[in-house]
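Asks: build me a model from this:
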Amino acid sequence: MDTCPPYPTPPGDAPGGPSRHAHWWQRRWVRYGALVTLLALSGLVILALVRRQTGTEGFLVGLGLAVLPVPLLTAAFRWLDRVEPSPWRNLVFAFAWGACAAALIAIVANSFATHWIATATADADGADTLGATVIAPVVEESAKAAAVLLVFLFRRRDFTGIVDGVVVAGVTATGFAFTENILYLGNAFGTDQLTGDRGIASVTAATFFVRVIMSPFAHPMFTVLTGIGFGIAAMSGDRRRLRRLLPPPAGLLLAMGMHALWNGSTTFGEYGFFAVYAAIMVPVFGLLTWLVVWTRQRELRTVREELPAYTAAGWLNPAEPFALASMRARRLARDHARRHLGRQAARTVAQYEAYATSLAFLRHRGRLGRAGADFTVRERELLHELWRRREVAQPALDHAARMTTPIAAPPWPGYAVHGAYGTYGVHGAYGVHPRPPGYGSYGPATPYPYGQAVPYPSYNPYRTPS
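Replies: Next up, the predicted model:
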């Protein structure tokens, strides 16, 4: 069995390890239990409140209609997150927080504030307008931003950039919009039951068209602005305090402003809603979509530029940085493993891709002087996870790299790999592939053949960026 390259010695006082003397309330199962209990109680209370306002029949109709955009929005955010996928537990928490905790906070706070204003001013119509345009945006965006803040603080390793902020914020807002749509659609159905309206002219149809067809992205778009602020903060080093502290509240203020403009559009005249929708909402949605897609492409470029250092040190095969920097090659690698070794092998390749991407991002932050104090420990953990899965993942990625290269021979030296599918470049499962002189069946014969201890790629991750 070949020996992995040596690990760096982690500092003895490196933070991040579990405390031997942690109090009972600091234990993971206690915190998880408290969080699950909080969300479950919030869900039960919000369920009772919505059902009380809409009635059982209205609740069921609202639920059936409100669930329609949820899979599409969730799939869109998962697509954006394919380079370094967020753990499912983070996304489940974000959706549950938005649908239960944030929705409960919003309903209680909005109702209380609007009732108080109406009592103080004796103007019910004015109180409703003020509540929709001022109170609701502040309360709702703050409640949704709490989920992003919690992930940012307690799942910091999973929150490394703009895309992570966008995905967590978007999924949270999707859950919030889901609950809110149940309430609006259920009330609309109740109104139609009282008036006897049916068909496309009903209040239910109009509400469904505006909230589900025209603007399912409204709440996610508002909260994404907050997520971008947290993403910028996550990319900043500890020494740049202003860059770490200012973007999150700035993003939250922008989210509140956009939300207030959207809610107040109906007060701008007969065509105010359509004017705001066409002139502001659609262009901002397009701009944010472009920003996130561009950021995702930059992440792939980071993978391609940072991983060759680990190739030179003997941790990765020469073809892997090219394959891991292409979403098409990643998919081909998973399909290849699934065909030859089954679904579990495909999951192993997917995990390998995720860990390698995290490693590239970690090195990139270290090179820019933005790494945390646990840089060495985290790097060692990621390399260990890669080494455990290399026998299955490396041949699949090598195959994908060759399949996505438009020329006869790959542009990287020493691409021959030995693993679960045979030896590529010698007499493996896919025939004989040429390799340059001086390269063995395990990659480059010099200067660091696989199976031999090699120098570890080292640099100072805490240097001041130039």
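Asks: CA atoms for contacts and neighbours, from now on please.
Replies: OK.
Asks: in stretch 50-58, what's buried?
Replies: Residues of stretch 50-58 classed as buried: 50-51, 54-55, 58 (neighbour count, 16 or more other CA atoms under 10 Å).
Asks: could I get the residues you listed in TSV, plus columns for distance to residue 239?
Replies: Shown next, in TSV, are the buried residues of stretch 50-58 (distance: CA to CA, whole Å):
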residue	distance to residue 239
50	47
51	50
54	52
55	54
58	54
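Asks: looking at those residues, which are in helices?
Replies: Using DSSP state H, 50-51, 54-55, 58 are the members of these that sit in helices.
Asks: mind picking the one among those that's closest to residue 242?
Replies: Nearest to residue 242 among those, counting by CA to CA, is residue 50 at 41.6 Å.
Asks: and this one, please, so the two structures can be compared:
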Amino acid sequence: MATSSVYPTYPPHPGTEALRHPHWWQLRWVRYGALITLLAMSGLVILALVRKETGTEGFLVGLGLAVLPVPWLITAFRWLDRVAPFAWRNLVFAFCWGAFAAALIAIVANSFATKWIATSTADPAGANTLGATVIAPIVEESAKAAAILLVFLFRRREFTGVVDGMVIAGITATGFAFTENILYLGTAFGTDQVTGGHGIVSVTAATFFVRIVMSPFAHPLFTTCTGIGFGLAAVYGSRGRARRVLIPLGGLFLAMCMHALWNGSAAFGQYGFLAVYGTFMLPVFGLLTWLGIWTRQRELRTVREELPTYVLAGWLGPAEPGALGSMRARRMARDYARHHAGRPTARAVARYETYATALALLRARGRRGRAGADFAARERELLEELWQRREAARPALEYAARRAAPAPVPQGWAPAPYGHAYVRGPGHGYGPGYGYGYGYGYGYPQGPGHGYAQGPGPQPAQGPGPGYGYPAAPYPSYNPYRM
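Replies: Below is the predicted model of the structure:
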């Protein structure tokens, strides 16, 4: 079935027409090439600086020890991101930015600022303390926040909430901590060699225990506050430009404060480090871990609650909302597709799950009045992606629903008084073949210019209240609820 036979061609919105002859700096391959070149050059420079500080032997020892927590941290953030995963290229960018660009900015700026303070005061020791507790948190957290800002600006459609902010922030900070740990561990190893030790002894072991065993989550913990700020801006930023700016800045400020407290803990006395670690770091780590898991479960609940409306329009099968709202069922669906149809089909099922989740989250934002101006275009785009993969995904999801998922249709659906609509409480109604609309106190599409009706063609929805409607599926006869 050709797409053009189902979806009509709409004229572009004024001001969004594609340029016939874009400038060379607007070409995608030029931008990607420039970004890769920047990161590669930053990586070569920062690794050369670290090797100069530690020596070749110390660099290799530091590299071997610093890499140990990286797989565990990345796995943890990938697990958190499984509901609506970022593309790998975004995560690779975040890690490389943290490990190379942010680390290079930090080492150059910190060294310059500390030397300047030392030459401007009569207390070099005080300059080092000031550099560690004030300069380093500001510089390092700002450098890491730049990666989150870039993803937020240039991958805005994928950056939809708190979990996305936490994941990008955590991956960026993991890369930064990796490079920083090479420097600290390599320097500690060199100190042991100078003092007459052989191999990994006193200073190296202590540094390894503090940075790798006790606090591998320190940098991810700080920067996650910035990520949460950007995530909240993605959710609530549609209510005003001030919120889009102030909420991320608030998260960045909190990250700097936490970083400063951690770096300054050594100045709080003999047991200052342990006191800060036990009374502050661990509780905050537990709180943010709970927040990430709770938000992840909330996203799954949103999938289960929002997608049944698309079942009624014929876009999804009746078993799919329940399966897509369960991580166990989603995993079973991918395994089933891989076992019976191969890896390409399993990848198609994974993409189907991702697009369906994005559709549910988009619909939830629209229902709460937080959708952007491109709501209808983005919704249609996601529906088309789902429709292209339905043949591969539907059998696997139906199998998974039978084995692991809860009932697909939520409670509360009942026939409307007119006999041809299903109503879920006040303000939510569906007429078979006519599209679906969210309103306030009505059962049909509300709000001029926001609803789609009468099959694939767009028509302004009627009614006095705000709301969003979606188009009926090309073949709504699949709908088992049709009367």
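Asks: so after superposing, what's the score?
Replies: Superposed pair, TM-score by TM-score structural alignment, normalised by the length of the first structure: 0.87. Supporting alignment: 426 aligned residues with a CA RMSD of 2.4 Å.
Asks: from the ones in helices among the buried residues of stretch 50-58 of the first structure, pick the one nearest residue 167 of the first structure.
Replies: Closest approach to residue 167 of the first structure among these (CA to CA): residue 50, at 27.0 Å.
Asks: residues contacting the residue nearest to the closest one when sequence neighbours are not counted?
Replies: Of all residues not flanking residue 50 of the first structure in the chain, residue 183 sits nearest, at 5.9 Å (CA to CA, 6 or more residues apart in numbering). The contact partners of residue 183 of the first structure, by CA atoms under 8 Å, 6 or more residues apart in numbering, come to 50, 53-54, 59, 62.
Asks: so who does the residue nearest to residue 200 of the second structure when sequence neighbours are not counted touch?
Replies: Using CA to CA, 6+ apart and skipping residues adjacent in sequence, the residue nearest residue 200 of the second structure is residue 189, 6.6 Å away. Contacts for residue 189 of the second structure (CA under 8 Å, 6+ apart) come out as 58, 61-62, 199-201, 203-204.
Asks: ok, residue 387 of the first structure next?
Replies: Residue 387 of the first structure makes contact with 4, 315, according to CA under 8 Å, 6+ apart.
Asks: for residue 159 of the first structure, state which of the buried residues of stretch 50-58 of the first structure is nearest.
Replies: The nearest member of the buried residues of stretch 50-58 of the first structure to residue 159 of the first structure, counting by CA to CA, is residue 50 at 33.1 Å.
Asks: I figured that closest one hits residue 59, correct?
Replies: Yes - if you go by CA atoms under 8 Å, residue 50 of the first structure and residue 59 touch, sitting 7.1 Å apart.
Asks: let's verify residue 372 of the first structure: helix, strand, or coil?
Replies: Look at residue 372 of the first structure: counting by DSSP: H, G, I helix; E, B strand; the rest coil, its state is coil.
Asks: gap between it and residue 382 of the first structure?
Replies: 15 Å (CA to CA, to the nearest Å).
Asks: mind listing the strands for the stretch 301-450 of the second structure?
Replies: In the stretch 301-450 of the second structure, the strands defined using DSSP state E, counting those that start in this stretch lie at 414-415, 422-423, 428-430, 436-438.
Asks: any idea which of those strands gets closest to residue 273 of the second structure?
Replies: Of all the strands of the stretch 301-450 of the second structure, it is strand 436-438 that lies closest to residue 273 of the second structure, at 53.8 Å by CA to CA.
Asks: after that closest one, heading C-terminal, what element do we hit next?
Replies: Scanning forward in sequence from strand 436-438 of the second structure by DSSP states H and E, the next helix or strand is strand 469-470.
Asks: count the residues that sit near residue 93 of the first structure.
Replies: Neighbour count for residue 93 of the first structure, taken as other CA atoms under 10 Å: 20.
Asks: quick one: it from residue 402 of the first structure, how far?
Replies: Counting by CA to CA, the gap from residue 93 of the first structure to residue 402 of the first structure is 39 Å.
Asks: ok, now residue 133 of the first structure?
Replies: 56 Å.
Asks: over to residue 291 of the first structure?
Replies: 31 Å.
Asks: hang on, the earlier thing: which one of the buried residues of stretch 50-58 of the first structure is nearest residue 224 of the first structure?
Replies: Looking across these and measuring by CA to CA, the closest to residue 224 of the first structure is residue 50, at 25.9 Å.
Asks: so what's that closest one up against?
Replies: Going by CA under 8 Å, 6+ apart, residue 50 of the first structure touches 59, 182-183.
Asks: which one of those residues is nearest residue 33 of the first structure?
Replies: Among the contacts of residue 50 of the first structure, residue 182 lies closest to residue 33 of the first structure (CA to CA), at 27.8 Å.
Asks: doesn't residue 62 make contact with that closest one?
Replies: Yes - contact status for residue 182 of the first structure versus residue 62: in contact at 4.3 Å, counting by CA under 8 Å.
Asks: quick one: the strands in the stretch 101-250 of the second structure, in order.
Replies: Assigned by DSSP E, counting those that start in this stretch, the strands in the stretch 101-250 of the second structure number zero.
Asks: the helices in it, which residues?
Replies: Per DSSP state H, counting those that start in this stretch, the stretch 101-250 of the second structure carries helices over the ranges 103-120, 124-130, 136-154, 162-194, 202-208, 218-236, 241-263.
Asks: and of these, who's closest to residue 45 of the second structure?
Replies: Across the helices of the stretch 101-250 of the second structure, residue 45 of the second structure has its closest neighbour in helix 103-120 (7.5 Å, CA to CA).
Asks: which outside residues touch that closest one?
Replies: Around helix 103-120 of the second structure, the neighbours that count as contacts under CA under 8 Å, 6+ apart are 42, 45-46, 124, 127-128, 130-131, 135-136, 139-140, 143, 176, 179-180.
Asks: find the residue at the geometric middle of the second structure.
Replies: In the second structure, the C-alpha nearest the mean C-alpha coordinate belongs to residue 164, at 1.9 Å (CA atoms, centre = their mean).
Asks: about what we covered before: and the helices of the stretch 101-250 of the second structure as TSV, adding distance to residue 270 of the second structure?
Replies: Formatted as TSV, the helices of the stretch 101-250 of the second structure follow (distance: least, CA to CA, whole Å):
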stretch	distance to residue 270 of the second structure
helix 103-120	24
helix 124-130	16
helix 136-154	22
helix 162-194	21
helix 202-208	16
helix 218-236	20
helix 241-263	14
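Asks: list the residues that contact the counterpart of residue 54 of the second structure in the first structure.
Replies: Residue pairing (TM-score structural alignment): residue 54 of the second structure is matched to residue 54 of the first structure. Residues in contact with residue 54 of the first structure (CA under 8 Å, 6+ apart) are 183, 186-187, 190.
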